[in-house]
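A.B. asks: The sequence and its predicted three-dimensional model are supplied below.
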Amino acid sequence: MRIDDPGRTWPLLTLDRAAVEHNVATVSAALAVAGVEHAPHVKTHMSRELWEQQGAAGAWGATVATPGQLRTVLRWGTARRLLLANELVDPRDAARLRVALDEGAAEEVWVCVDSAHGVEVLRRAFDGVAHRRLGVLVELGVDGGRTGVRTVEGVAVLAAAVADAGLRVVGVSGYEGPVASGTSTAELDAVARWCASLGDAGAAVEHLVEGPVVLSAGGSAFADVVVRRLTALRGARVVVRSGAYVAHDQGHYAHADPWTRLGVAPLRPAITVWAAVLSAPEHGLAVCGLGRRDVSFDLHLPTPLVARSTDHEGRLDRPRAVDARVTALDDQHAYLRVPDDDLSPGDVVGFGVSHPCTTFDKYRTGLLTDGDQVTGVLTFEFSEEP
């Protein structure tokens, strides 16, 4: 099978098989050498097939962002340990989780709390009894950031409330992303200070934890700082949730690039979104059938990588370099500035992306490829049946 076979159409999402395998193996090996456990954030792709590659490479478990994603991954049956890196505040979701754990759907599920309400929801669902499959992480946040208790002292108070509710405290969690937006020395130092605060929060709750206290952080953009700083805290069990690495990108993560700062081989961008040139209506302008509904645009616009002519059957010619830049996106259109008028209607452009998480969710399926050859089909399950 090829990406340009009859029955297919553009836009089309493809992932380079070799790049995915390289990224999964590289990050798995790097974290193993560092003595860090990995629970990759599968919200990036919500693909059972990609998760199974990550799990086979040694991931401790899978991280999810919502109770709906938690139910989906539990249904896959291939992730025996899960981490809900978000607050669980709906009693209906807590009740479903109790049933799933009672039925043995997973060996262990960790959830986060940052409020008395969250503690009470879990207490009621689990009858005030420490369920051997449920672990609770108290989340540490940052001022102006998203979820999480704002102070170390507040983390300690809430952790005591978790224990008093008969629930099992396993440690603390947090997300370092809001601390810095770039990789300057000052910004990396700010992330390091946040890691020290997470360590302080862990020390404040460790008397409530059986075994090593868990320190869990994100680590997609600042994996080097997170790994080095948290593993320096002796006696802690470090679990990072890096997820975007599986596909990497041509923009945000290529610029942040924590993995080469950690001393490992560079990751490879795996995603290409292919789209047809619909019109070249004036000098220097080409319009492609690729829009906000087809590709990420929250951090940067997509990057044209190559162009390909097509024959009378729609088959692709060899890739050629193209001097083009995306200047704007509509719902279904991309505006390309093409100084040399090197694009014509019917040509197909391969685009790189910035921030893979918000590209995957535009599709229900994608193709795993080796060049133009299709080696597998990926499914992306971002929504549940109502």
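C.D. replies: That came through fine.
A.B. asks: Could you use CA atoms for every contact and neighbour count after this?
C.D. replies: Fine.
A.B. asks: And the strands in the stretch 101-250 of the chain, which stretches?
C.D. replies: In the stretch 101-250 of the chain, the strands defined using DSSP state E, counting those that start in this stretch lie at 108-113, 134-140, 169-174, 214-217, 237-240.
A.B. asks: quick one, which of the ones you listed is nearest to Val157?
C.D. replies: The closest of these to Val157 is strand 134-140. By C-alpha to C-alpha, the value is 9.9 Å.
A.B. asks: helices or strands next to that closest one in the packing?
C.D. replies: With contacts taken as 3 or more C-alpha pairs under 8 Å, 6 or more residues apart in numbering; DSSP states H and E, strand 134-140 sits against strand 108-113, helix 152-164, strand 169-174.
A.B. asks: Now do it against helix 152-164, angle only.
C.D. replies: Counting by axes from the mean of the first three to the mean of the last three C-alpha atoms, to 10 degrees, strand 134-140 lies at 160 degrees to helix 152-164.
A.B. asks: Could you point out the longest helix of the protein?
C.D. replies: helix 185-205 (DSSP state H).
A.B. asks: tilt between that one and strand 169-174?
C.D. replies: Compare the direction of helix 185-205 with that of strand 169-174 by the same axes, to 10 degrees and you get 160 degrees.
A.B. asks: Please compare the first structure with the one that follows:
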Amino acid sequence: MNGEAAAFLVLQPLSRPLAAARRRMSRPVATTIRRFTRMALAHSDRSALVDLAWLKKQDARSAKILDASWWMPNVPKDKRYSEDELQGFQQKLQQHLLHNQSGIQRFDIDVVKDTTNTLPHMLPTLEQMANHLAHMGLSSPEDDVIVVYSTNGFVASARCWWMLRAYSFQNVFVIDGGIDPEKDLLASASSGEAPAAGTSDADLLPLEDREKALKATMKFRPELVWNKQDVLHFVAAKEKSPEGEKIFLLDARSEGRFKGTEPEPRAGLASGHVPGSFSVPFQAVLQSNGKMRRGAALREAFASTGLFSDDATGAVSSASISCTCGSGVTAGVVALALHEAGLPDASVYDGSWTEYGADASCPKEV
């Protein structure tokens, strides 16, 4: 058997689920998705951040919209929206603001996680992720255009963005600064705009076909995910050559937690930080209104790292940068900020300080 025939036999089983799924899709829906994908790709050359005005465009009605609202464990319950409240907001946003008839889906990082791992909200396995995303109406990492928002700024919406990219989704966008349901709904109600027609559940592929298609086409991108061993390699490399190794670990926790002067919110964790890492609190990349900084102001947030100094220009690739935090959530905000600053593929240490700080054998600094 020649090489081409062997390659065909290997690839053919992978292509069948997606091919069958696409045959079930109506031509008008497929055309709309392709048109919106082209529009999204044109936007992605500039930024992964969008706003409600962009989302309200007629061609954006086929986007898959995900609500990734999530709160830190230390936020009191009376300061959070309940799941019932979030669902009510989703329905009102869908009806009055987003011109999208396919429904807003909930992406809860405490649900979409690796259930076999005892660490909080770790990246799911490919099979777990495909199952969750199929239930949300997704079916193609290449064609699906996904817009993620949160009702409390960025926080988990940036992690959701990173999780989807870690499984090769190409067109993932984040509402800059999140959505304030009450404020934005009030503005929409006063505008008098009527929702446009969009896709509906009837246009979606059957659930089983969506899941098969995702399992066949999703690809894990290991370069976007660090584990504890990667961090230990980083520490060893920095000890050997502190200035010579062009690798960076950026810590999104508060400066007090980084320096060990503030307690960790989770019990049983040491204080301090990974030796050789830099403190870049996630709030530093945001404006006072909660939106992402832009241009020189955004690069200034990374001044202590030297990433954007004249000496580093062109010498640092995003493949040599990873972001960490308490449990892998706000690290996504810093990774997204690096994307906006021109370093698009920074990784995230998924276990972050919850894993590293609990291991007494891991070297630490204060």
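C.D. replies: The structure has been received and is ready for your questions. All values reported here derive from a predicted model rather than from experimental measurement.
A.B. asks: Superpose the two chains and report the TM-score.
C.D. replies: For this chain pair, the superposition-based TM-score is 0.29 by TM-score structural alignment, normalised by the length of the second structure; 186 aligned residues with a C-alpha RMSD of 7.0 Å.
A.B. asks: returning to what we had before: determine which stretch of the helices and strands packed on strand 134-140 of the first structure is the most buried.
C.D. replies: A comparison of these by mean neighbour count, using mean count of other C-alpha atoms under 10 Å, puts strand 169-174 on top with a mean of 28.
A.B. asks: Output the contacting helices and strands for that one.
C.D. replies: Packing contacts for strand 169-174 of the first structure, counted by 3+ C-alpha pairs under 8 Å, 6+ apart, involve strand 134-140, helix 152-164, helix 185-205, strand 214-217.
A.B. asks: Near Ala29 of the first structure, how many other residues are there?
C.D. replies: Per other C-alpha atoms under 10 Å, the neighbour tally for Ala29 of the first structure reads 15.
A.B. asks: Pull up the gap between it and Thr260 of the first structure, please.
C.D. replies: Distance, Ala29 of the first structure to Thr260 of the first structure, using C-alpha to C-alpha, to the nearest Å: 13 Å.
A.B. asks: For the helix ranked longest in the second structure, enumerate the helices and strands it packs against.
C.D. replies: For the second structure, the helix that runs over the most residues, judged by DSSP H, is helix 3-24. Applying 3+ C-alpha pairs under 8 Å, 6+ apart, one finds that helix 3-24 of the second structure contacts helix 207-217.
A.B. asks: So which bits of the helix it packs on are buried?
C.D. replies: Neighbour-count burial for helix 207-217 of the second structure, counted by 16 or more other C-alpha atoms under 10 Å, picks out 207, 209-217.
A.B. asks: isn't Leu52 of the second structure right up against Ile175?
C.D. replies: Yes. Leu52 of the second structure is in contact with Ile175 according to C-alpha atoms under 8 Å; the separation is 7.1 Å.
A.B. asks: Counting neighbours around each, name which of these two comes out higher.
C.D. replies: Taking neighbours as other C-alpha under 10 Å, Leu52 of the second structure and Ile175 compare with Ile175 leading, 22 against 14.
A.B. asks: my read: that one touches Tyr149, true?
C.D. replies: Yes. With contacts counted by C-alpha under 8 Å, Ile175 of the second structure reaches Tyr149, the gap being 5.2 Å.
A.B. asks: Near Thr31 of the second structure, how many other residues are there?
C.D. replies: The burial count for Thr31 of the second structure: 12, using other C-alpha under 10 Å.
A.B. asks: so how far is Lys64 of the second structure from it?
C.D. replies: According to C-alpha to C-alpha, Thr31 of the second structure and Lys64 of the second structure sit 16 Å apart.
A.B. asks: ditto for Ala297 of the second structure
C.D. replies: For Ala297 of the second structure, the distance to Lys64 of the second structure - C-alpha to C-alpha - is 31 Å.
A.B. asks: Which one's more surrounded, those two?
C.D. replies: A direct count of neighbours by other C-alpha under 10 Å for Ala297 of the second structure and Lys64 places Lys64 higher, at 22 against 15.
A.B. asks: Nearest residue to the more buried one in space, please, no chain neighbours.
C.D. replies: Leaving aside its sequence neighbours, Lys64 of the second structure sits nearest to Ile146 (C-alpha to C-alpha, 6 or more residues apart in numbering; 4.7 Å).
A.B. asks: Could I get the buried residue list for the longest strand out of those in the first structure?
C.D. replies: Ordering each strand of the first structure by length in residues (DSSP state E) puts strand 271-282 first. For strand 271-282 of the first structure, the neighbour count (16+ other C-alpha under 10 Å) marks 271-280 as buried.
A.B. asks: Show me what that strand is packed against.
C.D. replies: So strand 271-282 of the first structure, by 3+ C-alpha pairs under 8 Å, 6+ apart, packs with strand 12-16, strand 285-288, strand 348-352.
A.B. asks: so that strand versus strand 12-16, what angle?
C.D. replies: With the same axes, to 10 degrees defining the directions, strand 271-282 of the first structure sits at 140 degrees from strand 12-16.
A.B. asks: Could you check the angle strand 271-282 of the first structure makes with strand 348-352?
C.D. replies: 130 degrees.
A.B. asks: Now Glu21 of the first structure: which helix or strand?
C.D. replies: Glu21 of the first structure belongs to helix 17-34 when assigned by DSSP states H and E.
A.B. asks: That helix packs against which elements?
C.D. replies: Packing partners of helix 17-34 of the first structure (3+ C-alpha pairs under 8 Å, 6+ apart): strand 37-38, strand 365-370.
A.B. asks: repeat that with 6 Å
C.D. replies: strand 365-370 (3 or more C-alpha pairs under 6 Å, 6 or more residues apart in numbering; DSSP states H and E).
A.B. asks: Give me the buried positions along the helix or strand that the strand it packs on is followed by.
C.D. replies: Toward the C-terminus, strand 365-370 of the first structure is succeeded by strand 373-379 as the next helix or strand (DSSP H and E). In terms of neighbour count (16+ other C-alpha under 10 Å), strand 373-379 of the first structure has its buried residues at 374, 378-379.
A.B. asks: Next, format these as TSV and append distance to Val64 of the first structure.
C.D. replies: Formatted as TSV, the buried residues of strand 373-379 of the first structure follow (distance: C-alpha to C-alpha, whole Å):
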residue	distance to Val64 of the first structure
Val374	28
Leu378	18
Thr379	17
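A.B. asks: and of those residues, the nearest to Glu153 of the first structure?
C.D. replies: Thr379 (43.4 Å).
A.B. asks: hang on, the earlier thing: please work out the angle formed by the directions of the helix holding Glu21 of the first structure and strand 365-370.
C.D. replies: When the same axes, to 10 degrees is applied, the directions of helix 17-34 of the first structure and strand 365-370 differ by 90 degrees.
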